[in-house]
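> what's the 3D shape of this:
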Amino acid sequence: MSKHQEHFQIETKAIHGGSIKDEQFGSLATPLYQTSTFTFENAQQGAKRFAGEEQGYIYSRLGNPTTTQLEQTVAALEGTESAAATATGMGAVSAALLANLSAGDHLISSKAVYGCSFALMSHMLTKFGIEVSFVDMTEPENITRAIQPNTKVIFLETPINPNLVVLDLAAIGKIANQHQLISIVDNTFLTPYLQKPAQFGFDLIIHSATKYLNGHGDVVAGIICGSEEMITEIKMTSLKDIGATMSPHDAWLIIRGLKTLPIRMDRHCQNAQQIAEYLESHPSIKQVYYPGLKSHPGHKFIGNQMKAAGGVIAFELDGSLEDGAFFIDQMALLSIAVSLGDAESLIQHPASMTHSPYTPEEREAAGISDTLIRISVGLEHVNDITADLNQAFEKLIKHQGMPKQVA
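The predicted model follows:
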């Protein structure tokens, strides 16, 4: 990004953040370089590029102009020097962790994280001699107490998936800096439009670009943002050698989606706020988890750490596990699907879906109950979303009032 572009507002950066232009034909849209490899003028040029003595592309697993454009744009949005595009969100999580952890190291993670992140840390990393501690980071001093001589990395999500717990980035970033620990945060739920962890000293910011960055439900991808040094290390080690790199076509689709990110996020937040307020007043709900509500402990962070509360809501039904399944099955407009950040509203049951890698005991410790429901509020008219939820609640109330069959 040029010095002039650094002063652009985020809405402008989402459209003009990358610096690669089509000098040959003057295409306004980013060209799609759908190629696996790149030709050299001669053997000497190929040798220089492999040796790092000459800039240029070699092979799309190592870099591609379309992918570079995406990386530059997201880095500009996050306010970091560089970024690495990955094939999936979990590709981003695993590449960031594996590049910074070795056998004998210790990792501290927030107590609740995305189910596959949890599985990677608790079931996979431990196989290779990496210690992992899951800590309640709502009290930052718990992190300090968990630090060991071999602690290397702190990993967290905020808001946490799926129960929307908000963590104090300033306090946690300060602890990581004081103890010279590498700090990694998953910023998928809020995007750089609503939250910029680099401002609080975080080293690496991860996104499942499948979600809001793309925004259209047609890509699976990830992004890691950070310093030039750290991103180069990731690209040349865990990402290059394990191979979880993004395809040029997926990068092209996300570039297109990013142009409307600020507009989409404003609508997601507006709809989610109204739906959360509706749910909070409904008699069939025990509790609503959404930082936009004044009743939520994370509400105090809006306006300083985070611009708004995002588009994901979680709530506890007043009922049983069977009631939760029944309620979801009554949806006519909302789609029963995992993921989030799409134009369509999505509803799912974390205990049996996204967080099924947890044991029941692990789910209880992480605050994920059997009756927790998560909604990714989409871009439909809010009255239509409310009407669909309302008709499902009416059917649930009738269902709960029916006599139970005895087996």
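
> rest of the way, CA atoms for contacts and neighbours
Will do.

> ok, now which ones touch the residue lying closest to H355 once chain neighbours are set aside?
Once flanking residues are discounted, H355 sits nearest to G115: 4.3 Å by CA to CA, 6 or more residues apart in numbering. Listed by CA atoms under 8 Å, 6 or more residues apart in numbering, the contact set of G115 reads T354, H355, S356, P357, Y358.

> where do the helices sit along the stretch 151-300 of the chain?
Using DSSP state H, counting those that start in this stretch, the helices of the stretch 151-300 of the chain run over residues 169-178, 191-194, 228-234, 240-242, 248-258, 261-280.

> ok, which of these comes nearest L120?
With CA to CA as the measure, helix 240-242 is the member of these nearest L120 (14.8 Å).

> may I see the buried residues of the closest one?
Neighbour-count burial for helix 240-242 flags K240 (criterion: 16 or more other CA atoms under 10 Å).

> and stretch 306-324, by the same measure?
Along stretch 306-324, these residues count as buried under the neighbour rule (16+ other CA under 10 Å): 306, 308-317, 319, 321, 323-324.

> nearest to A76 among those residues?
The nearest member of those to A76, counting by CA to CA, is M306 at 17.7 Å.

> test my guess that the closest one contacts P192.
No - using CA atoms under 8 Å, M306 and P192 do not qualify as a contacting pair, with a distance of 9.5 Å.

> for the comparison step, fold the sequence that follows:
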Amino acid sequence: MSDQKPVSHEATLALHAGAGQRHIGEPASAPPMMATSFFTHPDAVGFSANDLNEAVPHFYTRWSNPTLELLETRLAALEGGEAALSFASGMAAICALILNRLGSGDHLVLSNVCYAGVAELAHDILPKHGIAATPVDTSNPEAVAAAMRPNTKLVHIETPANPILRLSDVAAVAEIARSGGAELSVDATIATPLGMKPLALGADYVVHSLTKYICGHGDALGGAVIGRQDRIAALRKGSLIHLGGSLSPFAAWLILRGMETLAPRMVMHEANARRVEAFLADHPKVRSVFWPGSSRHPQHNLAARQMRNFSGLLAFSAKADGGALARRLAERLQVVSYAVSLGKTKSLLFYIPTDDILRSSFHLEGEEACSYRDWAGDGVFRFSVGLEDQDDIIADLDQALG
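Down below sits the predicted model:
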């Protein structure tokens, strides 16, 4: 038997966690994909998902699958969690978690600036199920504490927050949630498991859109929730199986392939973003730029305390008409693509008008709307800095900005 120490470094975990013991003749490349929709044996499991327990083998891919299991094991290892559960998208993961942990009469506190789909879920869908939601500026722990109610069961934060990269103190919010008898979930998609460990900071769940940095190639949708073994088992049985948001084995295989380069990619993303942030900060057409790794970010000290990689996403606003500048960039950019999403190998930039997102997704008014405008101006350019050569990215921005 080998006396080799267990693998513990992230770059190696992203390649090998969950792979199991090697056997002669097995491929040393990416694991094979199990694309079958079902596995069968008359005594394997009862017909109902209510019979599901830890001893049940793979039976039906909507319940579990070997390729998905490998992805989940690898994600749990990267996050330092006991277990993980994969879903068809990041939104499917968040919806499953919220609907599993909350029911009619319960209350949710969440970041008032977050992924637009989550904000719209809270505003438009949850009230139909009798779930009250209070969006607050979770970068202010006092605001989180003030929003807590006796029936608050879950606090959900996103840090860094999409699209303005505002940060929330995970440890501080975790203490507030725990004191109020609630659980904390953290969407750490932008930070990635290599940038931040929410579970180690006190969170009960960490959520990822696997579509973004973890996959890295923009060719597969996926989501995941990581946490304690018993909670993830309950989530599988209660939400994955019955709500049906299961990840396809092929998408899982693509995400596993992307994870193999996560560590070197994040080093490059961060280095490129650092250089681009410095260029934009000095550009005469740029009003402000936000990237957690820069000392110019108003919460850089918090970022340095709870993040180990500052990722490749930055945001900037224009001094003049942002909409006009967006049209100019869309027409003139050649290396950077004017497109939505983030976390891809290629650089992506997209303009988000403030009036539009305040009205359609965030529903912010008064001081909260003013706070958002302080960051975003009339609109924010969300810039996912890719892996192209730094000089080429900057030259493209320079000629397009004019």
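
> tm score of chain vs chain?
Once superposed, the chains reach a TM-score of 0.91 (TM-score structural alignment, normalised by the length of structure 2), with 390 aligned residues with a CA RMSD of 2.2 Å.

> of the contacts of G115 of structure 1, keep whichever come out buried.
Buried by 16+ other CA under 10 Å: T354, H355, P357, Y358, out of the contacts of G115 of structure 1.

> aligned counterpart of the third one in structure 2, please.
I take that to be P357 of structure 1. In structure 2, the residue matched to P357 of structure 1 (TM-score structural alignment) is S360.

> what's the local residue count around T35 of structure 1?
Residues lying near T35 of structure 1 (other CA atoms under 10 Å) number 12.

> next, it: secondary structure please.
With DSSP: H, G, I helix; E, B strand; the rest coil as the basis, the three-state label of T35 of structure 1 is coil.

> doesn't S60 make contact with it?
Yes - under the contact definition of CA under 8 Å, T35 of structure 1 touches S60, with a separation of 7.0 Å.

> which neighbours do those two share?
By CA under 8 Å, 6+ apart, T35 of structure 1 and S60 have these common neighbours: P248.

> with distance to V93 of structure 1 as extra columns, can I get the helices of the stretch 151-300 of structure 1 in CSV?
Below are these laid out as CSV (distance: least, CA to CA, whole Å):
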stretch, distance to V93 of structure 1
helix 169-178, 18
helix 191-194, 16
helix 228-234, 11
helix 240-242, 13
helix 248-258, 18
helix 261-280, 22
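
> of all those, which lies closest to I184 of structure 1?
helix 169-178 (9.5 Å).

> how about F326 of structure 1: what's its closest non-neighbour residue?
Closest residue to F326 of structure 1 apart from its sequence neighbours, by CA to CA, 6+ apart: L396 at 7.1 Å.

> quick one: contacts for that neighbour?
Applying CA under 8 Å, 6+ apart to L396 of structure 1 gives the contacts D323, F326, F327.

> apply 10 Å and report the result again.
Applying CA atoms under 10 Å, 6 or more residues apart in numbering, one finds that L396 of structure 1 lies in contact with S284, G319, D323, G324, F326, F327, I328, Q330, N390, M402.

> quick one: it is in a helix?
Yes - counting by three-state DSSP, L396 of structure 1 is found in a helix.

> among the contacts of G115 of structure 1, which lie within helices?
Assigned to helices by DSSP state H, none of the contacts of G115 of structure 1 qualify.

> reformat the residues you listed as a markdown table; add distance to E229 of structure 1.
Putting the contacts of G115 of structure 1 into a markdown table (distance: CA to CA, whole Å) gives the following:
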| residue | distance to E229 of structure 1 |
| --- | --- |
| T354 | 33 |
| H355 | 34 |
| S356 | 36 |
| P357 | 34 |
| Y358 | 35 |
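
> now, which of these lie within strands?
In strands, judged by DSSP state E, none of the contacts of G115 of structure 1 are found.

> any idea which of the residues you listed is closest to H4 of structure 1?
Taking CA to CA as the measure, H4 of structure 1 lies nearest T354 of the contacts of G115 of structure 1, at 42.4 Å.

> state the distance from the nearest residue to that closest one once chain neighbours are set aside to F38 of structure 1.
Nearest-residue entry for T354 of structure 1: G115, 5.7 Å, with adjacent residues in sequence omitted and distances by CA to CA, 6+ apart. Per CA to CA, to the nearest Å, G115 of structure 1 is found 38 Å from F38 of structure 1.

> kindly report the same for T245 of structure 1.
16 Å.

> more neighbours: which of the two?
Neighbour count, other CA under 10 Å: between T245 of structure 1 and F38, T245 has more, with 26 against 12.

> isn't that one right next to I234, touching?
No - between T245 of structure 1 and I234 there is no contact under CA atoms under 10 Å: 11.2 Å.

> between those two, what contacts are shared?
Taking CA under 10 Å, 6+ apart as the criterion, T245 of structure 1 and I234 both touch A84, A92, A95.

> and those, which is closest to H296 of structure 1?
A92 (29.8 Å).

> using the three-state scheme, assign the closest one.
Of the three states, A92 of structure 1 takes helix according to three-state DSSP.

> if I pick it, what's in contact with it?
By CA under 10 Å, 6+ apart, A92 of structure 1 lies in contact with 84-86, 186, 205-209, 221-225, 234, 238-239, 244-245.
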